[in-house]
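S.K.: Curious how this folds, go ahead:
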Amino acid sequence: MELSPPPKGLEAAYASLFTTGSLSFLHELISTFDEEMEQILQLRVSRKAHLDLSGDLPNFLESTAHIRADPDWRVLPVPTRLQKRHVDIGDMAPCDTQRFVRALQSPAQGIQVDFDDGNCPTFPNQIKGIHNVILAVNNQLPGVPHISQAPVLMLRPRAWNMVEHNMLVEGKEAPGPLFDFGLLMYHCGRTLLENQSGPFFYLSKVESLMESRLWNNIFVWTQQKLGLPLGCIKATVLIENVLATFEMEEILYELREHSAGLNCGIWDYSASFVNKFGYRRDFLLPDRSKYVNMEKRFLRSYLDLLVQTCHRRGALATGGMAALLLPQSQHADSYSKVLAAVERLKLLEINAGVDGFMVYDMNLIKPMQKLFERHSEGDNQLHQLRGDVSVTPEDLLSMPSGGVTLHGLKYNIAVGVLFINAWLSGKGHFFYRGQVEDSATAEISRSQVWQWIRHQARLEDDGRVVSRRLVTELTKELRTELGLFCRSGRSTQRLHTAADMFLEVVLKRHFPEFITSYLNLDHTFLSSHCLGEEEEEAEAAVEPSRGRSKL
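M.R.: Predicted coordinates:
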């Protein structure tokens, strides 16, 4: 095993993470499951190739019909601390110590401790984030409640597509999710269990029952290796891919001893349609800012089916994250409008039967908890079996009608460029026009721009074709506009680099599967963090405090 040296200023945290015992555990964990993980990734490639070559569409599996038809099986009941999951804090990158502490002091039921969508996985960020979790679990963060009383930690390791460049195991870079999961379990698993507060996980980007089977095998192996009781690990699977929607019962079945339920979100899921079917004109996804929301047939069907599937099997169903940010002043004219907008969208999820959802803004926690209490009964809605729901493949694959607007095109370009800019500065999310943006919104943004160029979509505004030239011109305009707010030559250069990288992604002949994979493997990202970029440069010039855009 080879490990990079500690980043400057994190020597003590590094030494506490990478002990002889933890390194031995990581080596054995990764070497045990590396081959099976590679097979999973190859199966993804094979499945995508089959869809492209055959023109087939996904359907519920005939080979597992007996699992869906069996009315008797259930997941094991979740522990007491997971019975009530009304409001979790989302996009919580734990390397942000100040925000992490605030979250632990908050009245939220849980915290999505995010090493994935809302986090930029630089080596310093991973070390600092995992170390902060260890401090929280061991009650060593000042002013924070005991771990048994603080919001429950829902630990979210990186997805299968991510690698850890700073650790080589048997000559290969370590899988990002096993690096994160292994360190968290080794250092925190037993303490969380003894305090009846875990270990609980979110699993990102799962696409099939085979992938949930792999995670289950990892859980069983880890519990045996660490001397923990079977079934103590609980995991919520994020259904972020259209293919996974057709295997939700099977995913629960594979994890039935370790399941904490399924989660439903909007943007990664919508982007997966472009990922899997984007070459087909029939799956041209219209302007997300105008025509895509959870009330549309394909998304509402997905939400309803997820709730029905979970509750039928005794599992919890959770909704997505409210990205809107409340104005600082409750007396501002926009305060009530923003709050009403969040309440309307979250009430739709509550009425669909979800057992909880996430917010980014901690000022939304109490209003959303009150909303839940007004419109539901008890700690959860497992009694809502949704017998009224009957979802077909056609429902799940029905694209909403609508076109492309100039506003939507510009917005998608801005989110894509600014996400790359944030990533290059060591951050996994940023604020833009009153809401938080992360890799999920970056995925849908760059996916739509790529698809609109590919299918030569026309703007509703003036009939212009969304062409390479138009997107390039708009990106240059944005770069110039944002450049006015850059505070140094280095931040200006980084913004220019981000704009160039965005154009490279959306103009590629073949669709890059994940923007995070592209960024994580790109030489610009690697070199910038090998040089040890200073913390003050991590603040993008276009990232105003509390989410107010300077544009």
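S.K.: From here on, just use CA atoms for contacts and neighbour counts.
M.R.: OK.
S.K.: Specify the local secondary structure of the residue lying closest to residue 454 once chain neighbours are set aside.
M.R.: The spatially closest residue to residue 454, leaving aside those adjacent along the chain, is residue 279, at 7.7 Å (CA to CA, 6 or more residues apart in numbering). State at residue 279, reduced to three classes by DSSP: H, G, I helix; E, B strand; the rest coil: coil.
S.K.: Second chain to compare with the first, below:
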Amino acid sequence: MFGPPKAPKIKGIMHPRFDEILTPEALAFLAKLDGASAGRRADLLAARRERSKRIAGGEPVDFLAETASVREDAAWQVAAPAPGLEDRRCEITGPTSRKMSINALNSGARVWMADFEDATAPSWFNVVDGQLNLFDAIRGNLDFTDENGKEYKVGEKTPTIVVRPRGWRLCEKHLTIDGRPLPASLVDFGLFFFHNAQALIDAGAGPYFYLPKLESHLEARLWNDIFVQAQALLGIPQGTIRATVLIETLPAAFEMEEILYELRDHSSGLNAGRWDYIFSYIKTFANSGPEYVLPDRANVTMTTPMMRAYTELLVSTCHKRGAHAIGGMAAFVPNKADPQVTEQALAKVKADKEREAADGFDGSWVAHPGLVATCTAAFDAVLGDRPNQLDKQRPDVHVTAADIVNPGSTPGQVTLAGLRTNIAVALRYLTAWVSEQGAVAIDNLMEDAATVEISRTQVWQWLHYKTKLAEGLVVTRKLVDELIEHEVAELHAQAKDERAHRHVDEARDVFAEAALGDDLPGFFTPYAYVRYLIARPLQPTGPIGPDDLRMSERVPREHQPA
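M.R.: Sure, this is the predicted structure:
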């Protein structure tokens, strides 16, 4: 298990201070993690694809019969809350760029989810620079001066840092072994853990993580084995790592208890990743018939029956096992120029967080420092001086598979405005993403990659089923192309230089690839990353096929599971 694998080769530019992160010792650590897990990861990703095909062929999505004993065993519990994670009533999320990191650390939230996943466009610079910023933050050395001379410094009281690595599906093309890219999740987890685990422990906390996009308890088991190995390699006590799993895929909603069980010694709860969950619902049933077509995404709220079933099951499951239940994102960005819009939006955020607190959630997410006070106040009203409400059981919750799937339960219609919004917001976000920005304020909302995923899967589904709009039009390729061209023209009109114009065209290409083909790609990010974000010498010049996207799954026989 701990043999001497080959050292990874660096294919990205070594910017200033990158050598502090990409040390020979850190790279050797990554190689050991990869050698023990790469084969299992490849098999699990293949299993995802096979299951998706079976569901498209009519296989029902349901709770697993083979793990019923885990759900029925009332004795087991997850580990007690770790230092710094007892009180999570308000968590702020955001990318690991220097300025955004300082803003998050000064936000007044209890936890900062430092995001290498949806809020970070994973260019080589962003990935390693993010590690440097976390390295400095943990050692009290993080500051920043912007182009106008404004200085940013971190205050004395800061949130507990929880890192979200990229998901299992993604690779890091700038670090390879024998030409095979390393799994991006291992790069993000491994570099952070290697450099900072002991420093965090010495400061009274620990190495804590959010795990994204899991689709099964077997994927959670792989993470748990990686945690065990990483702690053993660095001589850190087992159980020091803690991980909160985002339940943001439909398959994972049916395996919440099993996921907690697999990670029980390292678990710190579950999070209701609402936006990606909606995307996953659409993707899971994309080929299952028009009855699974959802209305405009603005209508898919947390009070719709299928979303209500999912969140109530999450709280019930977590508290049954002694785990934190963390609520979904509030993405509003306060607008100083429009106090009325801000007042109305804050009222909605307040109502959303009050509902979550009343339902039993122990805390929730916000995307902007201006929402921290609103979220905290909502949970203060329920928690008082208590750090959480783990003792609040939900024996009244009885959720069935039909409740979670519940096609047609979401009120509302598909409208021309909804179609236009999906196209416009996706293209605006993608234009920023290909220019290496992962968190983008659009129409007073902080958008990340989940926005594009929902938008482009809805457009694909509406096209696929020739959905009739409320106005009487049918969603056709001609109509969609006209709306795309209109939005692209608007973006070109706003472009200030040749680079900006190029990014608009790249965004249109990504959207076409992700939303307009005969088949629906699982995610937009693998194609967009390989085509536009990796170093230019590594970018393919011709068509991109599955082998280009899955090179990290081509694992030598010695790394395959026995």
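S.K.: What lines up with the residue nearest to residue 454 of the first structure in the second structure?
M.R.: Matched by TM-score structural alignment, residue 279 of the first structure corresponds to residue 287 in the second structure.
S.K.: same deal with residue 184 of the first structure?
M.R.: Per TM-score structural alignment, residue 184 of the first structure is aligned with residue 192.
S.K.: and its match, how many neighbours?
M.R.: Each residue near residue 192 of the second structure was counted by other CA atoms under 10 Å, and the total is 22.
S.K.: Okay, the residue lying closest to it once chain neighbours are set aside and residue 383 of the second structure: tell me how far apart.
M.R.: In space, residue 192 of the second structure comes closest to residue 131 once its chain neighbours are excluded; the distance is 6.5 Å by CA to CA, 6+ apart. Distance, residue 131 of the second structure to residue 383 of the second structure, by CA to CA, to the nearest Å: 34 Å.
S.K.: So if I had to pick from the two, which one is more boxed in?
M.R.: A count of neighbours by other CA under 10 Å puts residue 131 above the other of residue 131 of the second structure and residue 383, at 25 against 20.
S.K.: Do I have it right that the more buried one meets residue 194?
M.R.: No. If you go by CA atoms under 8 Å, residue 131 of the second structure and residue 194 don't touch, sitting 10.9 Å apart.
S.K.: Helix or strand for residue 436 of the second structure, just tell me which one.
M.R.: Using DSSP states H and E, residue 436 of the second structure is not contained in any helix or strand.
S.K.: quick one: what's aligned to residue 183 of the second structure in the first structure?
M.R.: Using TM-score structural alignment, residue 183 of the second structure sits opposite residue 175 in the first structure.
S.K.: Now do the same contact list for that match.
M.R.: The contact partners of residue 175 of the first structure, by CA atoms under 8 Å, 6 or more residues apart in numbering, come to 30, 34, 160, 162-164.
S.K.: repeat for residue 549 of the second structure
M.R.: Residue 549 of the second structure touches 526-527, 530, counting by CA under 8 Å, 6+ apart.
S.K.: can you check residue 304 of the first structure too?
M.R.: Counted by CA under 8 Å, 6+ apart, residue 304 of the first structure has contacts 352, 386, 389, 391.
S.K.: Please name the nearest non-neighbouring residue to the residue in the second structure that the second one lines up against.
M.R.: When you say that, I think you mean residue 386 of the first structure. Matched by TM-score structural alignment, residue 386 of the first structure corresponds to residue 394 in the second structure. Leaving aside its chain neighbours, residue 394 of the second structure sits nearest to residue 316 (5.1 Å; criterion: CA to CA, 6+ apart).
S.K.: What's the match for the one you found in the first structure?
M.R.: In the first structure, residue 316 of the second structure lands on residue 308 (TM-score structural alignment).
S.K.: so where in the first structure does stretch 426-439 of the second structure end up aligned?
M.R.: Under TM-score structural alignment, the match for stretch 426-439 of the second structure is residues 416-429.
S.K.: And the helices in the stretch 451-562 of the second structure?
M.R.: Counting by DSSP state H, counting those that start in this stretch, the stretch 451-562 of the second structure has helices at residues 477-494, 498-515, 525-528, 546-549.
S.K.: Can you say which of the ones you listed is nearest to residue 375 of the second structure?
M.R.: helix 525-528 (30.6 Å; CA to CA).
S.K.: Relative to the first structure, which residues correspond to that closest one?
M.R.: Residue span in the first structure matched to helix 525-528 of the second structure, by TM-score structural alignment: 516-519.
S.K.: which residues are in contact with that stretch?
M.R.: 161-162, 420, 423, 439, 512, 525.
S.K.: Top of those by number of neighbours, please.
M.R.: Going by other CA under 10 Å, residue 420 tops the contacts of stretch 516-519 of the first structure with 29 neighbours.
S.K.: Mind listing what's buried along the strand or helix carrying that residue?
M.R.: Take DSSP H and E as the rule and residue 420 of the first structure turns out to sit in helix 406-424. For helix 406-424 of the first structure, the neighbour count (16 or more other CA atoms under 10 Å) marks 406, 408-424 as buried.
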